[in-house]
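> Model the structure of this input:
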Amino acid sequence: MFEVLKNYSWELLLGLNYLIAVITAISIILSNVNPTKTLSYLILLLAFPFVGIVIYYLFGQEYRKSKIFERKNVLNQHRIKEWKNSLFLDSDIIQRIEDNLLEDKIRLVKLLFRSERSPLTIHNRVKVLLNGEQKFKALFEDIDKAEKTIHLEYYIIEDDIIGGQLIDLICKKSKDGVKVRLSYDYVGSKLTSRAYKKLKEAGVTYHPFMPVYFPKFTSKLNYRNHRKIAVIDGKVGYVGGINVTDRYVNIPGSDRYWRDTHLRIEGEAVGSLQLHFLLNWDFLTDYDLVIEDHFFPKPEVNDKALVQIAASGPDSDWASIMEAIFTAINTADKSIYITTPYFIPNDEVKTAITSAARSGVEVKLILPEKGDSWAAQYAGFSFVEEMLESGVRVYLYTKGFVHAKTMVVDDVFATVGTSNMDYRSFNINFEINALVYDRAITKELSEVFNEDLKSCRELALDSWRNRSKVQKIKESFNRLWAPIL
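Reported below is the predicted structural model:
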């Protein structure tokens, strides 16, 4: 018997592999997920023995419907319900807003409220921050002024120069009596033992998001918290694309340049950022979080800038950010300006973009000429020819790496946040975006977009079609894995 196993070990292992692959394939088909994604996984399982199974169980399982991320404790607390009720807008107010400011973008407001109960907030002051230099200067000043709470939630925090400055500052504030809560993604962040020791000694409460330890590795690696949230005293909030590490800060004279966009918000919308931080914090901790009144102070802002916060991830019933982007594109009358570092749109968003361009809407798209992921870069390039054929004007950013995740529609709507325009952000990662319905802010973001165009080269359809066969092969190969990149 042992001799038979020894002589036919490879055949037996291969047979076992395909038995597991077939069972897994049946499970994937019965889950009724996106057909393109289903086909990608089936090809992976059948064409790549052993490797395909490992990759699927690491990256491919769908948790949106399984409710393992369900979070109820925070939402059920009286203070949260009271805060939400304070932001309720009756039909008469919504009608006046619709007539005067939103035009047909009211569909977005209703979509997010019905899918995620995300309130439209009116009294806000919004400031656009370009690159890490502006973001960290403002953030550090606000943290230094904190009196009660500092809540930070980041995909990447590293113990380098800028990360060390943040850690030193929050440790100082914690020692001064400010309650500091820090959430960081276990996979994205890199903190040294020295940093952990410093945080612990200062009394900072910190938790990693879904640590990846064997044997639980397979169920957690793929679902990461890609959000970047900061909330100070419940009064000031930050959201956007900028993580906490040195590469997000541009040093004069350096060869490296990182182009990014963030928002600083004061007013009612800060409460929504606070809520999502608390939902995540409650999920990470073993104890029930008690919501204190000072988490949601009465806003002192009289400025009017309409803001809605959209959050999505495996914990939500709907892909809210993707649906918001899809709806915004479909309601465009004049222009759509998109900046994204990773462009791997699903069929719905791709069709919306190309249809808008063919219908006469001015659609411009900025992508990085050189990305930080060759697989995602080539997968994204595989969509460019179809964009150009549809009339989308595509630009490659040449000054450095563009990491901003923004979209401006018709000079009345803009979104800035953490979500890339790809499958991972739409369906897998935990993301958060600010949706702004304000002509002044959208005008500013349009000007930023046009300024970025000065550091781009526009692609022409004829020359793009003549790119090398090697590049076309790379694009086609990597596009096969688009749903799992």
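
> Every contact and neighbour count from this point should use C-alpha atoms.
Fine.

> And residue 457, which helix or strand is it part of?
In the assignment (DSSP states H and E), residue 457 maps to strand 456-458.

> how about the next helix or strand after that strand: buried residues?
Of the helices and strands lying after strand 456-458 in sequence (DSSP H and E), the nearest is helix 461-465. Going by neighbour count (16 or more other Cα atoms under 10 Å), the buried part of helix 461-465 is residue 461.

> I'd like the structure of this one too, to check against the first:
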Amino acid sequence: MLKKLQKLIADRRFVGGVLLAVQAAVVICVIAFVSLSWMWVYRMCTILSAIIVIWLIRKYDNPAYKIPWIVLILLFPIFGGLFYLFWGNTPFNRNRARHRQRLRHPDFSAVPEPPASEEMAAALPRYTRGARYIQNESAMPVWGDTATTYYPVGEKQFAAMCEALESAEHFIFMEYFIIEPGKMWDTLLDILVRKVREGCEVRVMYDDAGCLGTLPHSYDKYLCSLGIHAVRFNRFIPTLNTYLNNRDHRKICVVDGNIGFMGGINLADEYINERIRFGHWKDTGVRLMGPGVANMTEMFLQMWEYTTKDRFFDRDRYMPTVVRSGDGYVQPFYDSPLDDRNVGETVFMHIINRAQRYVYITTPYLILDNEMITALTVAAQSGIDVRIITPGIPDKKLVYRVTRSYYQQLHRAGVKIYEYRPGFLHAKMILSDDDVAVVGTMNMDFRSFFLHFECGTVLYGGETISEIRDDVLDTMGLSRQIDDEWFRSVPWLASIAASILRLFAPML
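Alright, predicted model coming up:
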């Protein structure tokens, strides 16, 4: 019993949750007590809540985010408005996250060949608008002469990453949401330490909130003691604020500027099925070799500058130096919660709206706003074969209930839903018509589209897309299709509970 208690106290997630709950309880108790003692405080809090509700109605936020807050404020007018000031999407809270500095505009002049945006537009004109949108909003262009490799499971990407890291001669950049000691990370860390001793520049950035349950709070200092430049992104400080939601959910690995990895795979043993938590862990990733890696390098450098305030004035030495033969085009990109542009969701929308035959999506979480529901249902009702694969075994039961609450509306419109029976599907992909696909870190949920720092690689044309398609079809073969019989088996009380949870889904 004592050991369990010690373990619980040492868990930063537990301690942080307790501190946040205590702060919230103190705020509620203080406001309630003061309001009962001084009626003018009660009136002022109620007036504040009314003003915030009116402001929310007029605000250009996504309705899926505004409605839960409006409901909470109306239910608890005394402290609902104050809680929105603490946790809501207010200009003050957003400015606190933006305070560091603006992201520098990338410079790709040192890349051995120019971007291939015009060539891609000529070869695949249907996707010109989407590619131009990404370039305009995130300054990440399309590249050719880049070899691509698709990894249908984490084990294969892990082996390729080890080989790539062993080949490093100049630098290694790694940016991940989760790092956890074990076979995967320990193996990679041994290589990184060896490369530091050989004179390589090694930089590692990890999300502090994502690693609450996996790393001690001073792990960055330990890495620095090994000669690795290490940074914790958005250090977790358990106070009532909204920028704790802005997590670095990206997964990027760059070696010498010529090799880059991206996808859903974090650096923990469940991602390579060395640790079994929720059945077989199905994840995916992609490797780029050539000029296309320049976008990944720029993304990493921008985030490092944003986090540390350091400036890289010699960025040219991190740019690719080789070209590789490739039969398609690539466009790695990022999405940031610090602006009013939902790049990730818009990229998905472009693909769905331009589909002519099919759209296949894999996602661990399915929490959709009205715009995405409309895009998916209209596509299905227009004769497009729309299929979505979600996990058969959940990692978060509450979120899983919300995910399932969207099935019926999509199913009635003709969208085919599948659940991966062997275990947990963590892959985050969308592909369409054998000529476009995205492999990245974005879930089909509110957090990924609106709150997190995310990234993905768009693949235009090429044989790699056929490999992705074949893998998705194989995954469907291992999945159960949701049908009318499945809906009849769902208890009506569970269905009602899920619908209520769905109202507050953007806050989960």
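
> mean shift between the strand holding residue 457 of the first structure and the second structure?
In the superposition against the second structure, strand 456-458 of the first structure averages 0.8 Å from its aligned positions (mean Cα distance after the TM-score superposition for the first structure).

> Show where that strand falls in the second structure, residue numbers please.
Under TM-score structural alignment, strand 456-458 of the first structure corresponds to residues 479-481 of the second structure.

> Outside of stretch 106-121 of the first structure itself, list whatever touches it.
Applying Cα atoms under 8 Å, 6 or more residues apart in numbering, the contact partners of stretch 106-121 of the first structure are 84, 87-89, 98, 268-269, 272, 306-310, 316-318, 320, 324, 327-328.

> residues of it that come out buried?
106-113, 116, 118-121.

> All the strands of the stretch 101-250 of the second structure, residue numbers only.
147-151, 171-176, 201-207, 229-233 (DSSP state E, counting those that start in this stretch).

> Which other helices and strands does the last one contact?
In this structure, strand 229-233 of the second structure packs against strand 201-207, helix 219-225, helix 293-308, with contacts taken as 3 or more Cα pairs under 8 Å, 6 or more residues apart in numbering; DSSP states H and E.

> could I get the ones you listed as CSV with mean neighbour count and distance to residue 505 of the second structure?
Shown next, in CSV, are those (neighbours: other Cα atoms under 10 Å; distance: least, Cα to Cα, whole Å):
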stretch, mean neighbour count, distance to residue 505 of the second structure
strand 201-207, 22, 23
helix 219-225, 15, 32
helix 293-308, 22, 28
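
> could I get these as TSV with distance to residue 325 of the second structure?
What follows is those, written out as TSV (distance: least, Cα to Cα, whole Å):
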stretch	distance to residue 325 of the second structure
strand 201-207	28
helix 219-225	37
helix 293-308	14
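
> The ones you listed: which one's closest to residue 451 of the second structure?
strand 201-207 (13.8 Å; Cα to Cα).

> Where in the first structure does the closest one fall?
The aligned range for strand 201-207 of the second structure is 179-185, by TM-score structural alignment.

> repeat for stretch 350-364 of the second structure
With TM-score structural alignment as the criterion, stretch 350-364 of the second structure aligns to 327-341.

> Residue 127 of the second structure matches what in the first structure?
By TM-score structural alignment, residue 127 of the second structure lines up with residue 105.

> likewise residue 378 of the second structure?
By TM-score structural alignment, residue 378 of the second structure lines up with residue 355.

> Have a look at how far, on average, the helix or strand harbouring that match is from the second structure.
Secondary structure assignment for residue 355 of the first structure, by DSSP H and E: helix 347-358. Compared with the second structure after the fit, helix 347-358 of the first structure shows a mean deviation of 1.0 Å (mean Cα distance after the TM-score superposition for the first structure).

> what's the next secondary structure element after that helix?
strand 362-368.

> and that following strand, what other elements does it pack with?
Using 3+ Cα pairs under 8 Å, 6+ apart, strand 362-368 of the first structure sits against strand 335-339, helix 347-358, strand 393-397, strand 401-402.

> which stretch among these comes nearest residue 177 of the first structure?
The closest of those to residue 177 of the first structure is strand 401-402. By Cα to Cα, the value is 38.6 Å.

> residue range for that closest one in the second structure?
Counting by TM-score structural alignment, strand 401-402 of the first structure corresponds to residues 424-425.

> Remind me what the helix holding residue 355 of the first structure packs against, helices and strands.
helix 320-330, strand 362-368, helix 384-390.

> For residue 259 of the first structure, which of these is the nearest?
The closest of those to residue 259 of the first structure is strand 362-368. By Cα to Cα, the value is 9.9 Å.

> What residues in the second structure pair up with the very next helix or strand once past the closest one?
The first helix or strand that comes after strand 362-368 of the first structure along the chain, using DSSP H and E, is helix 374-381. Mapping helix 374-381 of the first structure onto the second structure (TM-score structural alignment) gives residues 397-404.

> Having no further points to raise, I will conclude here.
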